[in-house]
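Peer 1: The sequence isn't on hand, but the structure is:
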């Protein structure tokens, strides 16, 4: 699919070139869905070709709530999962819609239609993106209060989108003959869904591993959503789990603080806010990694002086990283590189690779440069990377006590207290109601027993509730740590997977499931 991606990049460059030279506020100005498409790991889902017997429509039908009525229906499959979406928004412009995307157990891309059936998107061999036809009925209209629907089977790499208005989805055939679903892009101001207020919950629900669901602000903040999971069994701390996420009015408040920070330090924090072209209201806030992807010259040297000081400090003393694993505490020191004595690198005991100085984009994303993880890396390297990037993101390494990276209640007081820092992440956390939800990709580097990752998980899920516009008066309905313990699963720093869907991209081997 390289030639297609090259075309998409060329289109993207033409769209965004006027925004690259100067850091300008992003205004949502949707254009033609196909002509304005930008394809990246953030907004695509890859799968196998649709099954021949399912290319028109999956015939496994389940009962779905009549969204104009208050009655509910029950599934006839033990593999199904029920959702309840609660609308706590004070008002909507176009009416709420839900969209479910993911892969079925054969690896094929699926979407839920309004009849409760899997729909298999099929580009019919087209290497140019084509729109999902309206006849597919993939948009589920939601009621002004509470709506319920059920997905018919297990799902992986799933998302439940909720939007104020309709979203645009495209499908294209990959070079290998598989299906690629192109979803709305939060970073593309010309995306067909750019002026729609939307957000999503990520999830995977597998037979043996159970459900893993999360809310994430790693790439952007959009329509505010929280969730509550109900399991078939468990103790008081795990049977019902919830993640409240952000307050209902958080997006505008976050934008206001981002603008204030930009006025303070001269950096384009405020320009990361995406506003509606018609109303001027804040629609979403892009994370720095998303912003710099379309503003190549922005913030290039933001961390340069800080990184130089970190290298100078740890040339003379050890940086001790608690891996929270069998490797224990690992000592690291800046020294000449093994293959280039003139180059200073950070070397950690037992690590199979050394660390070069990260640049700003490496720190924003935590998955490039020294923070890239490859299959041949050993367990020490896989444990050090999340904690090292988290320490850079939280600006811990030059403050008192920063030479010992051990996640604890005490160390958390150091987060974001020094400049430069990731002010997007800092501000997000300040607006979280319960302190849960990723603000960067390794935000799950936390003290043992804590869950700042915004995860709910467990076996035999019965119901996943989604709260749109904040929890409102429903916040007291769930207990739980929001991080159910499953055998063989360690949550700290396990996000050695692509930025997109950092939770649901876990494969079965990582989950300990055959």
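Peer 2: Happy to help now that I have it. Here the structure is a predicted model, which is why all the values come from computation and not from measurement.

Peer 1: hey, let's count contacts and neighbours off CA atoms from now on
Peer 2: Will do.

Peer 1: Which positions in stretch 112-126 come out as buried?
Peer 2: Neighbour counts over stretch 112-126 (16 or more other Cα atoms under 10 Å) mark 112, 113, 114, 115, 116, 117, 118, 119, 120, 121, 122, 123 as buried.

Peer 1: just checking, which of the residues you listed belong to strands?
Peer 2: In this view, the buried residues of stretch 112-126 that belong to strands under DSSP state E are 112, 118, 119.

Peer 1: Including distance to residue 372, could the buried residues of stretch 112-126 go into JSON lines?
Peer 2: Listed next are the buried residues of stretch 112-126 as JSON lines, based on distance: Cα to Cα, whole Å:
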{"residue": "112", "distance to residue 372": "34"}
{"residue": "113", "distance to residue 372": "38"}
{"residue": "114", "distance to residue 372": "40"}
{"residue": "115", "distance to residue 372": "42"}
{"residue": "116", "distance to residue 372": "40"}
{"residue": "117", "distance to residue 372": "39"}
{"residue": "118", "distance to residue 372": "36"}
{"residue": "119", "distance to residue 372": "35"}
{"residue": "120", "distance to residue 372": "33"}
{"residue": "121", "distance to residue 372": "32"}
{"residue": "122", "distance to residue 372": "33"}
{"residue": "123", "distance to residue 372": "33"}
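
Peer 1: then this one, side by side with the first:
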């Protein structure tokens, strides 16, 4: 479950660190990022349930997986087993409704989980931690109300986001106090946005309401991402076929131009479909990469037939294609990526899950699919010398 967003945060952080190394001349302009920074957790949920918080991830200095306690002290996971064995209780008591609590987060690439009413069940295999996978009806966390934020803290600063890549659930916002004392935040829903999101899925034809998971008593817990919807059969595998077919048909006679780097406008790749395959050439006319016609799984997951390796050619082209398919902009604009969100999700065949989320966030930003950061439409805060981070649990109504 960490596969795409985690690697992207780590890549961004690593690139920033490299840039900092290359550009530093003489004494550093500011103090290094400390080993831990404060994370202020505010419970504005209005719920009376007990709140549990977890800080889990990979320690960047050693590469070990583990958890951090409220003081930011790292604890490595013990060896797991097969079948998986219970993980140590890494929970931190969270603040009651209307209260705040500050913990410290270390230099991690990880997640801050929070759950209402029940502790999350974590287990360990011989390969490490087993993350909750509520798309599996037998997962022990299936009926627990929980969510998480993802972050990377390293020597180049903090990257902290609100994410809906895997599911949409308990609402929250993230923020950071910058080195100059100013604060930025993102992830907050508009008034009525939480219930409005689920209402929008139920009203959308084609099975989109099947993404919603409830407890046996009818309490709404979450909506699965369309990737998991396709994998579990909640959404038909043909859900994106009509749009993909139209894209393939158009670019058999038209050129799709991809300019993947905003700061390198001269770097362009040109896509044309021939023999059922979309081939991309560079400015010299040489084929640099090719794509088979993607299915819904590949589109929603930005993987498989739209795999995006961490290179400088296929990966950047693929992430641009993935964003164009999810936002349904490839037919309306042969020059990708789109600079504006004005034409996103306009086609009847689109990622309606992502559309419903973006329509209901206060700033229009979200991480509703893996490469929602193409064009900077993601719900991410960053600072190179953060004073403090924030996680605000918002009301459900």
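Peer 2: Nice, I can see it. All figures in this text were calculated on a predicted structure; none of them were measured in a lab.

Peer 1: on that earlier part again, which member of the ones in strands among the buried residues of stretch 112-126 of the first structure is positioned nearest residue 337 of the first structure?
Peer 2: Distances from residue 337 of the first structure to these, taken as Cα to Cα, are shortest for residue 112 (52.1 Å).

Peer 1: For the corresponding residue of the second structure for that closest one, which non-adjacent residue is closest in space?
Peer 2: Superposed on the second structure with TM-score structural alignment, residue 112 of the first structure falls opposite residue 68. In space, and not counting its chain neighbours, residue 68 of the second structure is closest to residue 74: 4.5 Å by Cα to Cα, 6 or more residues apart in numbering.

Peer 1: Check residue 360 of the second structure too.
Peer 2: Distances taken as Cα to Cα, 6+ apart place residue 193 nearest to residue 360 of the second structure, at 5.0 Å, with adjacent residues excluded.

Peer 1: State the number of residues packed around the counterpart of the one you found in the first structure.
Peer 2: Residue 193 of the second structure maps onto residue 250 of the first structure when the alignment is built from TM-score structural alignment. Residue 250 of the first structure is flanked by 23 other residues according to other Cα atoms under 10 Å.

Peer 1: Check residue 435 of the first structure too.
Peer 2: With other Cα under 10 Å as criterion, residue 435 of the first structure counts 18.

Peer 1: Please name the residues that touch it.
Peer 2: Contacts were defined as Cα atoms under 8 Å, 6 or more residues apart in numbering; by that measure residue 435 of the first structure touches 245, 429, 452.

Peer 1: cutoff 10 Å now
Peer 2: Residue 435 of the first structure sits next to 243, 244, 245, 246, 428, 429, 451, 452, 453, 454 when contact means Cα atoms under 10 Å, 6 or more residues apart in numbering.

Peer 1: Hmm, the match of residue 193 of the second structure is touching residue 469, no?
Peer 2: Yes: with contacts counted by Cα atoms under 10 Å, residue 250 of the first structure reaches residue 469, the gap being 9.3 Å.

Peer 1: got any residues that touch both of these two?
Peer 2: 223, 224.

Peer 1: ok, back up a step: looking at it, the residue nearest to residue 68 of the second structure is touching residue 63, isn't it?
Peer 2: No: here residue 74 of the second structure lies out of contact with residue 63, judged by Cα under 10 Å, at a distance of 11.9 Å.

Peer 1: Now do the shared contacts for the two.
Peer 2: The contact lists of residue 74 of the second structure and residue 63 share 57, 108, where a contact means Cα under 10 Å, 6+ apart.

Peer 1: can you tell me which of the contacts of residue 435 of the first structure stay in contact in the second structure?
Peer 2: For the contacts of residue 435 of the first structure, the aligned pairs still in contact in the second structure (both residues aligned by TM-score structural alignment, their matches' Cα atoms under 10 Å) are 243, 244, 245, 246, 428, 429, 452, 453, 454.

Peer 1: out of those residues, which are inside helices?
Peer 2: 428, 429 (DSSP state H).

Peer 1: Now flag whichever of the ones in strands among the buried residues of stretch 112-126 of the first structure is closest to residue 411 of the first structure.
Peer 2: Among those, and counting by Cα to Cα, the member closest to residue 411 of the first structure is residue 112, at 43.8 Å.

Peer 1: so how far is residue 458 of the first structure from the closest one?
Peer 2: Computed with Cα to Cα, to the nearest Å, the distance linking residue 112 of the first structure and residue 458 of the first structure is 23 Å.

Peer 1: do the same with residue 428 of the first structure
Peer 2: 26 Å.

Peer 1: Give me the three-state assignment for residue 157 of the first structure.
Peer 2: Residue 157 of the first structure falls in the strand class when you classify it by DSSP: H, G, I helix; E, B strand; the rest coil.

Peer 1: Residue in the first structure paired with residue 176 of the second structure?
Peer 2: By TM-score structural alignment, residue 176 of the second structure lines up with residue 229.

Peer 1: In three-state terms, how would that match be classified?
Peer 2: Secondary structure assignment for residue 229 of the first structure (three-state DSSP): strand.

Peer 1: got it, and residue 291 of the first structure?
Peer 2: At residue 291 of the first structure the chain is in helix, as set by three-state DSSP.

Peer 1: Please tell me how far the aligned partner of it in the second structure sits from residue 6 of the second structure.
Peer 2: By TM-score structural alignment, residue 291 of the first structure lines up with residue 229 in the second structure. Per Cα to Cα, residue 229 of the second structure is found 21 Å from residue 6 of the second structure.

Peer 1: Same drill for these two, tell me which one is more crowded.
Peer 2: More crowded of residue 229 of the second structure and residue 6, by other Cα under 10 Å: residue 229, with 22 against 17.
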